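>>> okay, predicted coordinates and the sequence, questions at the end:
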Amino acid sequence: MGAGKVASLLAWIYYFLKPELDQINPLIAKRIRDEVEKRVLSPYMEIDNFWWMGFTELSGKVNNWNTWCNSYVLQCFLLLEDDSSRLAGAIYRIMDSLDCFINYAYDDGACEEGTFYWEYSAGRLYECLQLLHDCTGGAISVFDKPIIINLGEYIVRAYAGKGWTVNFSDATARDKINADLLFRYGKATQSKEMTGLANQLRKIGPNSNAIPDGDIYDIFQSLLHRKEFIADDTVCSPASSTWYPDSEICYMNGGDGFFVAAKGGHNGECHNHNDVGSIIVYSHSIPVFIDPGVGTYERKTFGKDRYSLWTMQSGYHNLPEINNFSQKDGAEYKASEVLFEPERMEFSLDMAKAYPQEAKVNKWVRSCRMKNDSVVIRDSYSLAECMSPVRIRFMTWGSVVVPEPGVAVVSVGGEKVRMTYDKTAFSISIDPIHIDDPRLYNIWGGEIYRLSLVARSQSLSGSYTYVISRC
């Protein structure tokens, strides 16, 4: 990935400045061409077992590395390769690799790696497709294919507003979306959802006329389309609900300014967190009951100790701890009986299989229903054994108080909501979590809170209800 980024920059320098470089010393351009050949072009054509290519059984998951690396390689070949036969072979090979990404991706367009990786997965795929379209005079064009459109519009549906995005997996709750890229993608696919959000983001940006940042090709394309972007007046209204049946993610926009993101899926996703059944609640775009997200990447993040990091654990998501057990990592730990009923604005799933057998969970059906003025979450359960009282976790930030038994009030960003629960069934504790990780600190500040509803007693079956409404 790093070699590709540097190589593509050098390839553009070679393409534009070779005559001037030759006047200084012909060895400069020759050295650029030789190094890119040795480090990128030849390895790409001769080696099949780079996992991200998707060509071997070792590949497994094909993630953003595929589109990211292929975009760099495609630029290098188009700018540097003079042998038309080799160039055609390279383009075919790149298209074959990109097909592996498209075939792996969900048909519904959801990015299992989280919204942070949209730019580097769907966004880089678009840039590859745009390069292929342009270099063949439009002969290669798949912008009308549903999966290409769905992959682009995913980021639109996951945008909660005011700079906040749904942050399942390794995503950041407050992330900068590349508005220029989103606009170009939207124009290519004729998606008013993408161009509409791009316009909205451009207008609320600190400087709508600022020179775009990013990789060199991204900058060139953004500048090339800047006048058209500024002149565009497309408006897009948020969808009332979105259901991703393949990834089992659900978004609901309700009355009184509530927006809910809920997920099923499994705990073996790329950039996975153990969060099957977790629910994020926003009030007028401000996250109130939150997913903390991911901290600064370190060795543990991508190693065997990944789930020793608290941000990856279900105990720090809006989920139950059952018989002292949290969810386990692995694709076999998953949701079942997942259902979304748009006419009722209700999402439901059984998340029993997301917990290890030792938790002794027969069923744990969670439903989340959006009403006109509230969000109603209900847990119905059946256990094989009662070894410990259940703990229902809710993550939040801002100011948290319990004015009376059965009521917790959260105030943050000018929003004030209450969560009511059965005071006879639960006691409540509020535990502060100190934040010193820079990536998390920049989002939440120095402290977030974990609300724990602790069952006063435990039976083998029963149900709990939690209602979130405005104060």
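Right, received. Where do you want to start? These numbers come from a predicted model, not from an experiment.
>>> make it CA atoms for all contacts and neighbour counts henceforth
OK.
>>> so which elements touch the lengthiest helix in the chain?
Ranked by residue count under DSSP state H, the longest helix found in the chain is helix 2-24. In terms of contacts (3 or more CA pairs under 8 Å, 6 or more residues apart in numbering; DSSP states H and E), helix 2-24 is packed against helix 26-36, helix 64-80, helix 216-224.
>>> list the buried ones in that helix?
Residues 4-5, 7-14, 18, 21 are the ones in helix 2-24 that count as buried (16 or more other CA atoms under 10 Å).
>>> the helices in the stretch 301-450 of the chain, which residues?
438-444 (DSSP state H, counting those that start in this stretch).
>>> thought Asp180 was touching Ser222?
Yes - because the distance of 5.6 Å satisfies CA atoms under 8 Å, Asp180 is recorded as touching Ser222.
>>> what sits up against the longest helix of the chain?
Residues outside helix 2-24 that contact it (CA atoms under 8 Å, 6 or more residues apart in numbering): 28-29, 32-33, 36, 39-40, 69, 72-73, 75-76, 79-80, 215-216.
>>> between helix 64-80 and it, find me the angle.
Between the axes of helix 2-24 and helix 64-80, defined by axes from the mean of the first three to the mean of the last three CA atoms, to 10 degrees, the angle is 20 degrees.
>>> got the contact list for Ile148?
Residues counted as contacts of Ile148 (CA under 8 Å, 6+ apart) are 109, 126, 142, 189.
>>> gap between the last one and Gly123?
To tie it back to what came earlier, the one meant is Thr189. Thr189 sits 12 Å away from Gly123 when distances are taken as CA to CA, to the nearest Å.
>>> okay, one more to line up with it:
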Amino acid sequence: MNKQMLLEIVHKMKPVDLSLYYPKGDAAAFWKRALSSGVLQADISEIRAEAVRLDGQSIPELSYTLFSIYSRTGSRLEYERVYFERRRRLNTYVFLALLEPEHPEVLEKLEDILWAICDEYTWCLPAHLPADHNAADINRYIDLFSSETGFTLSEVLLLLGERLSQLLRSRIHHEVERRLFRPFLENGPYDWETARHNWAAVCAGSIGAAALLSVEDPAMLADILLRTERAMLHYLEGFGEDGACLEGLGYWNYGFGYFTYYSDLLCSRSAGRLDWFKQKKVAQIARFQQKCFIDGSHVANFSDSVPQVLVHMGLSHYLAEVCTDVEHPPSALRAPYTEDHCSRFAPAFRNLIWTRAGKEDEAWRAASYFLPDAAWLVSRHVSEAGSFGFAAKGGHNAEPHNHNDLGHFILSGRGEIYASDLGSGEYTADYFGAGRYHYDCNGSQGHSLPIIDGQYQLAGREFSSTVLHASAAEENDELTLDLTQAYQVTGLQSLIRSFVWHKEERPRLELTDTYRYAGIPASWTERFVTWREPELLHPGTLLLPGTMTRGVEVTYDSLKVEPEITVHVYRDHFGMEKLWYSLDFHVLQLGAVGNLVFTFQFL
């Protein structure tokens, strides 16, 4: 689309008013129904509980000491905890002001935090700024959180309107323009405008959405939307036709969420003339969430994703309305108001206005999916013995938020994980720098993969896998991968890994690694990763114990391999130390060929 065509649409756009959010634009009626209906009672109770927690607390300061910690140590958590606490405070008082307009003290607290956010040196996080930046040009930088903040403040202006003071409304307009719109138009293009991952959707989507709400000049709005639309095209290029988000479900929630929030406002204001959800690929991406869950809240958490994910009900219900075959999530998976540690306003608000009563299912239905572009096999199996899950992946080692994990797998049952993906670790400077693959959660040393001649998989697009066979059937799911190119090991001629997932009452996974080597390898170790402390029952059999059940029995040929159990420690995404165990099977008699078979049997 060119600028002239876009400008014609902009000139005919519907006015900005509350009908963008509420039926017939009647905010008072919506919040009155919300207070008396059952569907939002848990959310409203959680919001009120947060207000009680905040009562009497002063607004936390974003001091220079906090700001400088990242440049001095590479640690992000100290500054970001305070930054996100301020956003939680903003969200809480916005929602309380909408729910309880009769309380003027709530509006006073809201105006104070709005003013404080306008006072911030930058809306960017220190981790996203160049080390040599200076105060004179600080506003030229736009990151995920500065764009989100501008979008949030633009929505708050519309939602609260003249209940906010004229001075505050004027200042918010000024800050959003100088921190977002002007830099976007005058200092771009930004690297994230051509990114094929969440940055394009969140940054451009937030700026485009903020502009749709607050830019009155048609030419300026058209310029912003033209750049935003191009960024969204790049974002969608990051997906294959299977709709899989290689960054993991958490980043699907994030990136595709902001893509959706922007798209909804664009479609509403353009009266349907601009509608991203008419595209087949977009609808397929909308179905990704239901394909990720393997057992309760446990997901196929490949890449930088946490092992358990709760659902944004508002986003989920919206997608189910605008796209066919999108399943409604189980009500038990509802994400509480406080679940998002980044305290993002857009999804929290839409959990209130987009969630529909009577749309929840009791559980995800049993299903198996092979996603050919991502090379993921994901299975949910339900029997009289309970619910069970299995996932395995191929792909390449230059994916967004990449982990060196080709051939890795996850195994869960009855609410417990037995073969684990450590997920995302604590984000630091080194985590996204030269030391990334020294972190166990990122390097192949922290995944269920072979270690050949003491060497792990390497990062890079050339380190890849090939799918030789994949099937998702009623009785068995199967995946066979050629992992030869995942390693840079002189002498490795072939490495084929095959999975057969037998969907019996108590399911069974058979894993076979077959290799050929020029000569004889110095060592060969089959590593499996688990949070369960393995127990050796007798030669040929180990137990991965469950908490509520006996767990999973691992059988192997004790004449071919010898097990070794080692405990490790890593820091998870929230900076907490967690134990994990490597279950290493060392090949006893090395040869030029090998065939190693392991069975994981649920008890």
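Sure thing, it's come through. Source: prediction; values computed, not measured.
>>> hang on, the earlier thing: and the longest helix of structure 1, how far out from the chain middle?
Relative to the centre of its chain, helix 2-24 of structure 1 is centred 34 Å away, using CA atoms, centre = their mean, to the nearest Å.
>>> now do stretch 387-401 of structure 1
Relative to the centre of its chain, stretch 387-401 of structure 1 is centred 24 Å away, using CA atoms, centre = their mean.
>>> straight-line length of it, end to end?
End to end - CA to CA - stretch 387-401 of structure 1 spans 30 Å.
>>> aligned partner of Ala367 of structure 2 in structure 1?
For Ala367 of structure 2, the aligned residue in structure 1 is Ser240 (criterion: TM-score structural alignment).
>>> could you pull out the strands for the stretch 201-350 of structure 2?
Taking DSSP state E, counting those that start in this stretch as the criterion, the stretch 201-350 of structure 2 contains strands spanning 293-295, 298-299.
>>> center of structure 2 - which residue?
The structure's structure 2 has its C-alpha centroid closest to Gly250; by CA atoms, centre = their mean the separation is 1.5 Å.
>>> which one is that residue nearest to, not counting chain neighbours?
Ranked by CA to CA, 6 or more residues apart in numbering and with sequence neighbours excluded, the top spatial neighbour of Gly250 of structure 2 is Ser305, at 5.7 Å.
>>> give me the number of residues near that neighbour?
The criterion is other CA atoms under 10 Å. On that basis, Ser305 of structure 2 has 23 neighbouring residues.
>>> that one contacts Cys245, doesn't it?
No - using CA under 8 Å, Ser305 of structure 2 is not in contact with Cys245; the gap is 10.9 Å.
>>> quick check: angle from the strand or helix carrying Arg89 of structure 2 to helix 144-160?
Secondary-structure element containing Arg89 of structure 2, defined by DSSP states H and E: helix 77-99. For helix 77-99 of structure 2 against helix 144-160, the angle between stretch directions is 10 degrees (the same axes, to 10 degrees).
>>> what do Asp180 and Ser222 of structure 1 both touch?
Looking at what touches both Asp180 of structure 1 and Ser222 (by CA under 8 Å, 6+ apart), the common residues are Pro212.
>>> tell me the buried residues in the helix holding Arg89 of structure 2?
The neighbour-count check on helix 77-99 of structure 2 (16+ other CA under 10 Å) flags 77, 79-80, 82-99 as buried.
>>> returning to that earlier point: closest one of the contacts of helix 2-24 of structure 1 to Arg378 of structure 1?
Cys69 (44.0 Å; CA to CA).
>>> can you report how many residues lie near the aligned partner of the closest one in structure 2?
Residue correspondence, TM-score structural alignment: Cys69 of structure 1 in this structure matches Cys203 in structure 2. For Cys203 of structure 2, the tally of surrounding residues (other CA under 10 Å) stands at 28.
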